[in-house]
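Colleague: The amino acid sequence is not available; the structure is as follows:
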């Protein structure tokens, strides 16, 4: 987010998008756990709670390096006794809900902006702020600022969801990967010990966000899928 300080409206949109993404992800995942019968014996309240749903490293990563993440859901917290598919559905519901919400915001921007459109949207291009191509009277003043703000929210949600699918803890992509294993062997358990208990997963994610300094590797990775999908909204 700090990369976008040169465009305050975009920065504000990215901040709001992170808050929305963490809240929506956590709430939808808890709803899904109850819906598929995998809620813990001591049910956690469905409503969003900052202390329970924010991750300190995720917040730091969001402020300095990029999309960030919410509090991870450990694989032991989601039982597989009713099938791996239900467990995978829990982990997939969070990022999918955020991804769908991002498309709603981008659709609102596309339908309501008339002569204001996103210019070359991709994770790499927008990390410094949303660039708009504006023409005509409708592209002036507060209208353009509103469109930039909404577009930044949409792009921020999109990047959060895409990033959350990377198969490293504490991201939900790790839960999806673990759910795909019929019977995790010793190698998988060893990897889990290093990545989860020794926080190697967090260290790798932070390294991807900060190195190299010109264009962090995480944006290069997200661009492979993100650029074509976000490009749909540029016309």
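Modeller: Received it, and whenever you're ready, just let me know what you need. Predicted model only: the values in this text are computed from it and were never measured. Numbers count the residues shown, from 1 in each chain.
Colleague: CA only for contacts and neighbour counts going forward, please
Modeller: Noted.
Colleague: Tell me where the chain has strands.
Modeller: 116-118, 132-134 (DSSP state E).
Colleague: Check which residues of stretch 92-100 are buried.
Modeller: 92, 93, 94, 95, 96, 97, 98, 99 (16 or more other Cα atoms under 10 Å).
Colleague: Serialize the strands of the chain to JSON lines and add fields for mean neighbour count and distance to residue 188.
Modeller: Formatted as JSON lines, the strands of the chain follow (neighbours: other Cα atoms under 10 Å; distance: least, Cα to Cα, whole Å):
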{"stretch": "strand 116-118", "mean neighbour count": "24", "distance to residue 188": "43"}
{"stretch": "strand 132-134", "mean neighbour count": "17", "distance to residue 188": "46"}
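Colleague: Compile the ones you listed into CSV and extend it with columns for distance to residue 177.
Modeller: Formatted as CSV, the strands of the chain follow (distance: least, Cα to Cα, whole Å):
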stretch, distance to residue 177
strand 116-118, 34
strand 132-134, 37
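Colleague: alright, now check it against this:
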């Protein structure tokens, strides 16, 4: 077991800070591990991860190691910090929660790089947002039907339905996708996670999905076979579509109030 020394200081970590809001909701939402965005220190990329169980575990890991040469080795001197929100200082390897929020930080090598700050906001969602549609004239929808935009968890969404399948399932399966309209304008490191119950044609599971600026939609190319869709799910050329959404957490860039 490695030996560590504990240090209390006023200056905040130089390289990375992460604020986790509503910390207790991590386990309630089934998020057992959170991996931060990458940050640069000593000309290498790093990231942190937190795991919750009976104890909170914090790890520092190098990112992008596949590009390093064979038999690479990096000697690092680093510290993991936890912000004491009552005393307004930083302590290694001890946890502090105030109003269900906590702040972790990290330093690697020499304190010289610009600090990266991200905020993880977990949401209390007692009742999922439900949205349903009656889709008339199913046989005349064309290549794709796109719902009107709706708002759930302070973000805009729509649903895309391909009656004859998307490009991968053309003529075989109906395809359905949920799109986060707002995510196309997210910063590179911003993201949000939702729990979603899909339209109930042939799926009953609840899914947990991250949306980013590069992953703006999610769903099923093979949602239901076209032949099966026509057996009871389409009546008088109409079908009904319903989805449940809960936005559980949002990760964003955020200034940190401590100016040290």
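Modeller: Received it, and whenever you're ready, just let me know what you need. Everything numeric in this text was worked out from a predicted model, so none of it was measured.
Colleague: what's the TM between chain one and chain two?
Modeller: Superposed pair, TM-score by TM-score structural alignment, normalised by the length of the first structure: 0.25. Supporting alignment: 97 aligned residues with a Cα RMSD of 5.7 Å.
Colleague: quick one: which of the buried residues of stretch 92-100 of the first structure is nearest residue 17 of the first structure?
Modeller: residue 98 (9.7 Å; Cα to Cα).
Colleague: Against residue 26 of the first structure, how distant is the closest one?
Modeller: 10 Å (Cα to Cα, to the nearest Å).
Colleague: for residue 145 of the first structure, same thing?
Modeller: Taken as Cα to Cα, the span from residue 145 of the first structure to residue 26 of the first structure is 30 Å.
Colleague: These two: which is more packed in?
Modeller: residue 26 (25 against 16; other Cα atoms under 10 Å).
Colleague: shouldn't the more buried one be in contact with residue 53?
Modeller: Yes: Residue 26 of the first structure lies in contact with residue 53 (Cα atoms under 8 Å); the separation is 6.5 Å.
Colleague: Could I get the full set of helices for the stretch 101-250 of the second structure?
Modeller: 226-229 (DSSP state H, counting those that start in this stretch).
Colleague: Same question for the first structure.
Modeller: 8-35, 50-53, 56-64, 84-112, 123-126, 141-164, 172-179, 186-192, 200-210, 217-231 (DSSP state H).
Colleague: Against residue 106 of the second structure, how distant is residue 211 of the second structure?
Modeller: Residue 211 of the second structure sits 26 Å away from residue 106 of the second structure, going by Cα to Cα.
Colleague: what about the nearest residue to residue 253 of the second structure once chain neighbours are set aside, neighbour count?
Modeller: Counting by Cα to Cα, 6 or more residues apart in numbering, residue 118 is the residue found nearest to residue 253 of the second structure once chain neighbours are left out, at 4.8 Å. Other residues near residue 118 of the second structure come to 20 when the count uses other Cα under 10 Å.
Colleague: residues contacting residue 118 of the second structure?
Modeller: 17, 18, 19, 251, 252, 253, 254 (Cα atoms under 8 Å, 6 or more residues apart in numbering).
Colleague: Please apply the same query to residue 179 of the second structure.
Modeller: The contact partners of residue 179 of the second structure, taken as Cα under 8 Å, 6+ apart, are 157, 158, 159, 160, 216, 217, 218.
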